[in-house]
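Enquirer: how does the following fold in three dimensions:
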Amino acid sequence: MLAIGLMSGTSVDGIDAALVEISDRQGILTTNLLAGHTYEYDADLRKEILAVCAGEPRSLQQICELDDRIAESFAQAAIAIMEKGDHLPDLIGSHGQTVFHRPPANQKMGYTMQLGRGALIAELTGIKTVSDFRVADIEVGGQGAPLVPMVDALLLSHPNKYRACQNIGGISNVTYLPPNAGSIPEQIFGFDNGAGNVLMDMATQKLFGQPFDRDGAIARQGKPNLDLINQWLEQEFFATTPPKSTGRELFSPTYLEKCLSEFQGLSNYDILATLTEFTARAIAKSYHDFLPVFPEEVLVGGGGGRNGYLMERLQDLLKPAIVQRTDAFGLSGDSKEAIAFAVLGYLRIKERYGNLPSVTGAKRSVLLGKIFP
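Expert: I've put the predicted structure just below:
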């Protein structure tokens, strides 16, 4: 089956699109990435998304109009990527754009909202579309996140090695894969484990006028303040036992401003080095605190995998594990999440469960996503 996966994460830096060939042999899935590309949001649209994510008030009409604008952008990305193939895809799996995420707490059901309605994407592309993946897990008591662990288990588990699949997008999250995890899903473990790129990106934009710290070249010139990092790692989120998820509701511009107010006497290079080290140490701390067995291999996907300095810090902090990008294991790190939503769309069409209760805390396995013919 030929599928398109569409994803825009917490960094709101654009729409990742992947054209993927999915092969299914007796329930064993393999994928072949035919094309992958990131399509930037229009600057005004990105500004509006970030404003809504930051909690700025908007009327219901404005939210509905934003929903349509995001769907139109996702449809344009799908049309652009499908032109790289030689025939029409069978389906689109679209994550949409998260603008609000509230994990369940104190017997209160969680809530999540992804804009970019699938019905409009299906209408504009003429391709069957699956979207709104997170809601079904929320409705059975889950966090609605992370969802990629199911795909990690299907595509990246090893018959006799302990692996951790570490995604570093705007938010970082991990999937713990014991040997032969694909056949024992109840032993798969995963959770959001930190801020990922979001604080680093916001700080780079604010302090250096650049969209992100390419290869970690700026942070590499500074010296991290470990006292501040250790203080931040005592915050409730990092001590909370999984399942757990987070987003811009916690790691927000206000959160960054509070961090910046504590950086007295540090250079801008030191600030970025400290935020980079914070991301790395939050990941390492979560492994030591929560993973049943320390992994032999750490497979990194997402934009953070292209930050050479961050990867060096992870390799140092996660010894003796070997830290590599997922590309070394046959899965594009840049397109991994888009590939994941193509696969989740495929699972929905085939009426196969898409969530892992051991990861999200849901009461049971459920079908994820709504289908729009």
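Enquirer: contacts and neighbour counts: CA atoms only from here.
Expert: Will do.
Enquirer: what segments of the stretch 151-300 of the chain are helices?
Expert: 198-208, 226-232, 236-239, 253-261, 268-290 (DSSP state H, counting those that start in this stretch).
Enquirer: could I get the ones you listed as CSV with distance to Gln26 and mean neighbour count?
Expert: Below are those laid out as CSV (distance: least, C-alpha to C-alpha, whole Å; neighbours: other C-alpha atoms under 10 Å):
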stretch, distance to Gln26, mean neighbour count
helix 198-208, 40, 20
helix 226-232, 47, 13
helix 236-239, 40, 14
helix 253-261, 47, 14
helix 268-290, 33, 22
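Enquirer: and these: which comes nearest Arg220?
Expert: Arg220 lies closest, by C-alpha to C-alpha, to one member of the helices of the stretch 151-300 of the chain: helix 268-290, at 6.5 Å.
Enquirer: distance to Glu337 added to the helices of the stretch 151-300 of the chain, as a markdown table?
Expert: Output for the helices of the stretch 151-300 of the chain, formatted as a markdown table (distance: least, C-alpha to C-alpha, whole Å):
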| stretch | distance to Glu337 |
| --- | --- |
| helix 198-208 | 16 |
| helix 226-232 | 28 |
| helix 236-239 | 24 |
| helix 253-261 | 24 |
| helix 268-290 | 19 |
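Enquirer: do you know which of the ones you listed lies nearest Ile188?
Expert: Across the helices of the stretch 151-300 of the chain, closest to Ile188 is helix 268-290 (C-alpha to C-alpha), at 12.5 Å.
Enquirer: mind giving me the packing neighbours of the closest one?
Expert: Judged by 3 or more C-alpha pairs under 8 Å, 6 or more residues apart in numbering; DSSP states H and E, helix 268-290 is in contact with strand 189-194, helix 198-208, helix 226-232, helix 308-317.
Enquirer: second chain to compare with the first, below:
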Amino acid sequence: MRVIGLMSGTSHDAIDAAAADLTLDGDTLVLTPLGLISAGYDDGLRAALAEALPPAGTTLAAVCRLDTRIGQAFADAAVRADRELCGGRADLIASHGQTVYHWAEDGRVLGTLQIGEPAWIAEATGRAVVSGFRTRDVAAGGQGAPLVSLVDVLWLRGRPGVPVALNLGGIANVTVADGGSGEPLAFDTGPANALIDAAVAESAGGGAAYSMDVDGALAARGSVHRPLLRRLLDEPYYAKPAPKTTGKEVFHLPYLRAALAGFGPLPTEDVVATLTRLTARTVADAVRPFGATEVIASGGGTRNPVLMALLREELGGVPLRTSDELGLPSAAKEAYAFAVLGWLTAHGLPGTVPSCTGARRPGVLGSVTPGGPGLRLPEPVATAPTRLTVSATGNTGPFTGR
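Expert: From the prediction side, this is the model:
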């Protein structure tokens, strides 16, 4: 089955569309990468999205417009991916959508909202679309995140020691193959790029346009401000037990401004250097108790050499590598993960690990929007795969940029 996974993360800079050929071979799901396209949101849509995100206020009219425009942008990306990566022969689309709010109180997630109406995708492609993945896990008592944990568990199974998968998006999350009791564990460690991006955007005038520390250039020129780092590390979230989840509802520009209060003007380079060290420190502190024997990173943060160098330093002797070394392109890993989750849903199989999300039971995730006339899904599979392998013969290209 050829599945296109669509993903836009907490950095809300672009839509990643990764195509995969997925085949069940006994108890192993074989993923053959067919390539990735990355389509940036246009400046107007990106600005409108940024202006509506917490802690800013918004209106139902703005949410409706964003839901429609993001759905149309996802549809355009899916059409391109089907044409350029699948030769027009995709069987299924799996859309994560764009997270705009994750409702958490007292350590419990009470709701979550991803927008990007799937009907636009189904209409444009003529393919069935699986979407709304997170809500079902929340309804079962889970955190709704990190949903890539099941894919990580299948993928890391059989590796020696205690491998840890790390994703460095706006928020950093980890999956620990063995959380100490024989069960895997997954959780958000805190900000990866979220606060760094906020600091860079603020230094550029506080505009809503997406901004980042390209290649870690600002962090490389700055010095860590130790008092600011100590204040940031006092954030209560870091001490909470897993499973736990967080997002830009917490780690946003006003949060950073509050942390900077009382220090006087600091050079942007020093602020970014401090925030980059914060990400490295909190990730290392999160994985250290589990005796990790390797950390396998993916996501946009892997393109920041300063962050990766600081992570290696904070992890001590624990090897840090990228998912590319294991055959799964780091830029596309989350999109491929949602392609797998869509495949599982289409076959009537659960897409969660309760020990990772905190749900009462594994759940079949998402809702299905029909594509063309009628709705034909594959026959349910009686036994879920127990491992995932990435085909060495897979075509990891082409990559089409923004």
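Enquirer: superposed, what's their TM-score?
Expert: For this chain pair, the superposition-based TM-score is 0.93 by TM-score structural alignment, normalised by the length of structure 1; 365 aligned residues with a C-alpha RMSD of 2.0 Å.
Enquirer: Val52 of structure 1 is nearest to which of the helices of the stretch 151-300 of structure 1?
Expert: Among the helices of the stretch 151-300 of structure 1, the nearest to Val52 of structure 1 by C-alpha to C-alpha is helix 253-261 (12.3 Å).
Enquirer: so what touches that closest one?
Expert: Contact with helix 253-261 of structure 1 is made by Ala54, Leu199, Met202, Ala203, Ile271, as judged by C-alpha atoms under 8 Å, 6 or more residues apart in numbering.
Enquirer: residue in structure 2 paired with the third one?
Expert: Spelled out, that is Met202 of structure 1. Aligned counterpart of Met202 of structure 1 in structure 2: Ala198 (TM-score structural alignment).
Enquirer: roughly how far does the closest residue in space to its match that isn't next to it in sequence sit from Glu123 of structure 2?
Expert: In space, and not counting its chain neighbours, Ala198 of structure 2 is closest to Leu253: 5.3 Å by C-alpha to C-alpha, 6 or more residues apart in numbering. Between Leu253 of structure 2 and Glu123 of structure 2 the distance, using C-alpha to C-alpha, to the nearest Å, works out to 37 Å.
Enquirer: who's sitting farthest from the centroid in structure 2?
Expert: Within structure 2, Gly264 marks the point farthest from the mean C-alpha position, 34.3 Å out by C-alpha atoms, centre = their mean.
Enquirer: residue contacts, that one?
Expert: Gly264 of structure 2 makes contact with no residue, according to C-alpha under 8 Å, 6+ apart.
Enquirer: try Val343 of structure 1
Expert: The neighbourhood of Val343 of structure 1, defined by C-alpha under 8 Å, 6+ apart, consists of Ala3, Gly5, Ile22, Gly93, Val151.
Enquirer: Asp13 of structure 2 now?
Expert: Asp13 of structure 2 makes contacts with Gly40, Tyr41, Arg46, Tyr210, as judged by C-alpha under 8 Å, 6+ apart.
Enquirer: got it, and Pro191 of structure 2?
Expert: Here Pro191 of structure 2 is in contact with Gly170, Ile171, Ala172, Gly247, Phe251, Thr279 (C-alpha under 8 Å, 6+ apart).
Enquirer: go again using 6 Å as the cut-off
Expert: Ile171, Ala172 (C-alpha atoms under 6 Å, 6 or more residues apart in numbering).
Enquirer: now do it against Thr10 of structure 2, distance only.
Expert: In this view, Pro191 of structure 2 and Thr10 of structure 2 are 10 Å apart by C-alpha to C-alpha.
Enquirer: about what we covered before: of the contacts of Val343 of structure 1 - the most surrounded one?
Expert: Within those, most neighbours by other C-alpha atoms under 10 Å means Gly93, with 35 neighbours.
Enquirer: average gap between the helix or strand containing it and structure 2?
Expert: Element membership for Gly93 of structure 1 (DSSP states H and E) is strand 91-102. Superposing on structure 2 places strand 91-102 of structure 1 at an average distance of 0.5 Å from its equivalents, by mean C-alpha distance after the TM-score superposition for structure 1.
Enquirer: next structured bit after that strand?
Expert: strand 111-115.
Enquirer: how big is the offset of that following strand relative to structure 2?
Expert: Taken over the aligned residues, the distance from strand 111-115 of structure 1 to structure 2 averages 0.4 Å (mean C-alpha distance after the TM-score superposition for structure 1).
Enquirer: and the next helix or strand along the chain from that strand with strand 91-102, angle?
Expert: Sequence-wise, the next helix or strand downstream of strand 111-115 of structure 1 (DSSP H and E) is helix 118-125. If you take axes from the mean of the first three to the mean of the last three C-alpha atoms, to 10 degrees, helix 118-125 of structure 1 sits at 150 degrees to strand 91-102.
Enquirer: and helix 118-125 of structure 1, what does it pack onto?
Expert: Where contact means 3 or more C-alpha pairs under 6 Å, 6 or more residues apart in numbering; DSSP states H and E, helix 118-125 of structure 1 is packed against strand 129-131.
Enquirer: and the strand it packs on, what's buried?
Expert: Across strand 129-131 of structure 1, burial judged by 16 or more other C-alpha atoms under 10 Å covers Thr129, Val130, Ser131.
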